[in-house]
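Engineer: Coordinates for the following, if possible.
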Amino acid sequence: MRLLHKTALITGAGSGIGRVTALRFASEGAQVIVNDLKAADGEETVRLIREQGGEATFLQADVTKASDVEQMVERALQTYGAIDILFNNAGISGIGAIHELSEELWDRVVNVNMKGVFLPCKYVVPHMIERGSGNIINMSSAIAEIGLMKRAVYAATKGAVLTLTKCMQVDYASHNIRVNALLPGTILTPFVEKYLKESYADAEEGLNTIRRRQLTGDLGRPEDVANAALFLASDESKFMMGSPLYIDGGCTFGKMA
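Structural biologist: Reported below is the predicted structural model:
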C-alpha cells in the first residue's frame, strides 16, 4: 500500500494509460480523483476502482479551460481535503509534417498537451505550497528526445512538457514539491489501435512497423507506464527531482543492428 492516505488527481483518466494508472494507484491505497472530458469514460473508471474495493470520485473538466480546472481543484479539496499527487496525463496527438498541419490542429494539440499541464499545476501548486509537500508527474514522451516522421506538433509539445518539468522543479524544490516526467515509447492503447486502423491498409503490418522501433520488438502496455507512474508517485523515488523516466522499450537510446 505505497500510496495509503494519499489523494491523487489524474487527468485524462477515462481510458488508456490514465485509467490503468488510476486503478493501479487505487490498488496501492490512494484516493483517486478521476478527471476526464467524457463523463461516461470517467465514471466507468470510478466504477472499476470501486469494484476492486478502492476509493474514487469522478470530476468532469476540460483541462484547457481555467474555470473548469479551478472548479475541479476546489471540489477535489472539498471532498478529500488535499491533493498529494497530480498526474498530468491528459493529451492528444497530431499527425503530419509542419507544412501539412492546419492551424486548427496545431492550436488544439498545443492547447491540450501544454495548457492542459499548465492549468492543473497553476491551481494545485498553491495548495501544495501551503501544505509544504506535493508530487507532480507530467506526461512527456520519448518523442521529446528523438525525431519521428509526421509528429511535429506532438513532439514540440512533449519536448515543452519535459523542459517545463525541469523548470518547475527548480521553482518548487524549496517547498518540498517533487516534479518528474514520464517518457513512454509507443504504448498499445485504444488511441494507437485506432491510429493503426485509420493509417494503414493492413493494421497488422502497421503494428509490425512500429514494433521495429523498440529493442524489445514489441509495444509497451498501459500497465508498464502505470507501474512507472506509481514509482514516481511513491516515496521510493524520493531522490528523483526534475527527472525524465523512460518507459520506451529501448527506442530512445537503442538501435537495432
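
Engineer: From here on, just use CA atoms for contacts and neighbour counts.
Structural biologist: Fine.

Engineer: What residues of stretch 239-249 count as buried?
Structural biologist: By 16 or more other Cα atoms under 10 Å, the buried positions in stretch 239-249 come out as 241-249.

Engineer: Actually, stretch 36-44.
Structural biologist: In terms of neighbour count (16+ other Cα under 10 Å), stretch 36-44 has its buried residues at 36-37, 41-44.

Engineer: doesn't Gln31 make contact with Glu55?
Structural biologist: Yes. With contact taken as Cα atoms under 8 Å, Glu55 and Gln31 are classed as touching, separated by 5.1 Å.

Engineer: how about the helices in the stretch 151-257 of the chain?
Structural biologist: With DSSP state H, counting those that start in this stretch, the ranges of helices along the stretch 151-257 of the chain come out as 152-172, 190-199, 203-211, 222-233.

Engineer: Could you check the angle the second one makes with helix 203-211?
Structural biologist: Inter-element angle recorded for helix 190-199 and helix 203-211: 120 degrees (by axes from the mean of the first three to the mean of the last three Cα atoms, to 10 degrees).

Engineer: tell me which strands and helices helix 190-199 is in contact with?
Structural biologist: Other helices and strands packing on helix 190-199, by 3 or more Cα pairs under 8 Å, 6 or more residues apart in numbering; DSSP states H and E, are helix 203-211.

Engineer: other SSEs contacting the helix it packs on?
Structural biologist: Contacts of helix 203-211 with other secondary structure elements, assessed using 3+ Cα pairs under 8 Å, 6+ apart, are made with helix 190-199.

Engineer: Contacts for the helix it packs on, please.
Structural biologist: Outside helix 190-199, the residues within contact range by Cα atoms under 8 Å, 6 or more residues apart in numbering are 15-16, 203-204, 206-207.

Engineer: Also stretch 202-214?
Structural biologist: Stretch 202-214 has contacts (Cα under 8 Å, 6+ apart) with 186, 196-197, 200, 217-219, 248-251, 254-255.

Engineer: For the comparison step, fold the sequence that follows:
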Amino acid sequence: MFSLKGKNAVITGGGSGIGRAIAELFAAQGATVHVVELNLQGAEETIHKIIAEGGQGYAWSCNVADQQQVLVTVGAIIEKRGAIDILVNSAGIAHVGNIEKTSPDDFDRIFHVNVKGVYNTMFSVIPGMKEKRRGVILNLASVASSVGIPDRFAYSMSKGAVLTMTLSVAKDYLQDNIRCNCISPARVHTAFVDGFLKANYPGKEDEMFAKLSKTQPIGRMGRPDEVAALALYLCADEASFVTGCDYPVDGGFIRLNN
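Structural biologist: Next up, the predicted model:
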C-alpha cells in the first residue's frame, strides 16, 4: 500500500523539518523527489540521504516567492523527468507578534513566502496536471488556520489563506482529476523550534520546551515523521476519493484544548 513508484514529486521546503521528512518518506515509497529550496545546501543534504538509502531525487535552488524562478524551475523539472504528479507545499516562514508588533515589512515578508509561494507553485504545476488529467497537491497549513493563536497575526493570516486556496483549487479542478488537500499541524519538534528557543530563551530552553509541549493536550509536540505519514496517505492512490479537506495533526489542540 501507499506506493509512489513511478511518481514525480515536487516538495518545497524539503531541506529541513517537515518537508525533509516528507521528501525522505516519499522517496522510500518509490517517488522521484525534487526538493525545491531557497537553501540549496539543505536541499542537497536531503537528496544525498535519499540517494544513499537507494532512492532517487534532485535538489533545486528556487525562491518560491518569485514566480519567474518557480516557472523556470518547474519547467526544468518537467524537461528532466517528465510530468509532475505530486506537489507538496511545505516551504514557509514564521513571525511572532500581534498586529501592533507586525510591521508592513513583516506582513509583506510572510505574505510573499507563505501565500504567494503556494500560489506560485500551484500556478506553475496545474497546467501540466490538467494536460495529463491527473495530479495531487498537498499544502501545509496550520492549526492557526482554524483557531486563534496568541501573537501570530501575520502567520495566521498566511495559513488561513493556504487553507482557503486549498479549498478553491480542489473545487475548480474536480473535473481535471486534480486533488488538493491540506494538513494543519500544531507544534512539531523541528530544528526551527530549537533555534527559536535558543534565540529567545537562552538558558531556559528545556523549561520552555516542556511548557510548549504541554500546550498540546496529548502532552508533547508532534514529530515530522508523523506529519509525513499523513502526507503519504493523502498523496497516494489510496486517497483517490479525498479532496478539498484539511487534516489537523495536532495532538488534540483544536478540539480538546478547553
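
Engineer: returning to what we had before: can you name the two of the contacts of stretch 202-214 of the first structure that sit furthest apart?
Structural biologist: Of all pairs drawn from these, the one with the largest separation by Cα to Cα is Lys197 and Gly254; the distance is 27.4 Å.

Engineer: returning to what we had before: dump the helices of the stretch 151-257 of the first structure into a markdown table; add mean neighbour count as well.
Structural biologist: Written out in a markdown table, the entries for these read as follows (neighbours: other Cα atoms under 10 Å):
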| stretch | mean neighbour count |
| --- | --- |
| helix 152-172 | 20 |
| helix 190-199 | 13 |
| helix 203-211 | 15 |
| helix 222-233 | 20 |
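
Engineer: Now tabulate those in JSON lines and tack on distance to Ser102 of the first structure.
Structural biologist: Formatted as JSON lines, these follow (distance: least, Cα to Cα, whole Å):
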{"stretch": "helix 152-172", "distance to Ser102 of the first structure": "11"}
{"stretch": "helix 190-199", "distance to Ser102 of the first structure": "18"}
{"stretch": "helix 203-211", "distance to Ser102 of the first structure": "25"}
{"stretch": "helix 222-233", "distance to Ser102 of the first structure": "30"}
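
Engineer: what's the matching residue for Leu234 of the second structure over in the first structure?
Structural biologist: Leu234 of the second structure is assigned Leu232 in the first structure as its aligned equivalent, the criterion being TM-score structural alignment.

Engineer: hang on, isn't its match packed against Met139?
Structural biologist: No. Contact status for Leu232 of the first structure versus Met139: not in contact, 11.7 Å apart, counting by Cα under 8 Å.

Engineer: so which pair among the buried residues of stretch 36-44 of the first structure is furthest apart in space?
Structural biologist: When the buried residues of stretch 36-44 of the first structure are compared pair by pair using Cα to Cα, the farthest-apart members prove to be Leu37 and Glu44, with a separation of 12.7 Å.

Engineer: Regarding the second structure, what is its longest strand?
Structural biologist: The strand that spans the most residues within the second structure, counting by DSSP state E, is strand 178-185.

Engineer: Pull the number of nearby residues for Asn257 of the second structure.
Structural biologist: Other residues within reach of Asn257 of the second structure, judged by other Cα atoms under 10 Å, total 11.

Engineer: Equivalent analysis for Arg213 of the first structure, please.
Structural biologist: Residue neighbour count, defined by other Cα under 10 Å, stands at 21 for Arg213 of the first structure.

Engineer: Tell me the counterpart of it in the second structure.
Structural biologist: With TM-score structural alignment as the matching criterion, the partner of Arg213 of the first structure in the second structure is Thr215.

Engineer: how near is that match to Glu205 of the second structure?
Structural biologist: With distances taken as Cα to Cα, to the nearest Å, Thr215 of the second structure is found 16 Å from Glu205 of the second structure.

Engineer: aligned partner of Gly29 of the first structure in the second structure?
Structural biologist: In the second structure, the residue paired with Gly29 of the first structure according to TM-score structural alignment is Gly30.

Engineer: re earlier: would you mind telling me which of Glu55 and Gln31 of the first structure has the busier surroundings?
Structural biologist: In this comparison of Glu55 of the first structure against Gln31, neighbours counted by other Cα under 10 Å, the higher total goes to Gln31 at 25 against 19.

Engineer: Apart from its neighbours in sequence, what residue is nearest the more buried one?
Structural biologist: Taking Cα to Cα, 6 or more residues apart in numbering, and ignoring the residues beside it in sequence, Gln31 of the first structure has Thr7 as its nearest neighbour in space, at 4.6 Å.

Engineer: returning to that earlier point: list just the nearest of the buried residues of stretch 36-44 of the first structure to Lys65 of the first structure.
Structural biologist: Leu37 (11.1 Å).

Engineer: Surely that closest one is in contact with Ser15?
Structural biologist: No. Counting by Cα under 8 Å, Leu37 of the first structure does not reach Ser15; the two are 10.8 Å apart.

Engineer: who touches the most centrally placed residue in the first structure in this structure?
Structural biologist: Taking Cα atoms, centre = their mean as the criterion, Asn89 is the residue nearest the geometric centre of the first structure, at 2.1 Å. Counting by Cα under 8 Å, 6+ apart, Asn89 of the first structure makes contact with 10-13, 17-18, 138-139.
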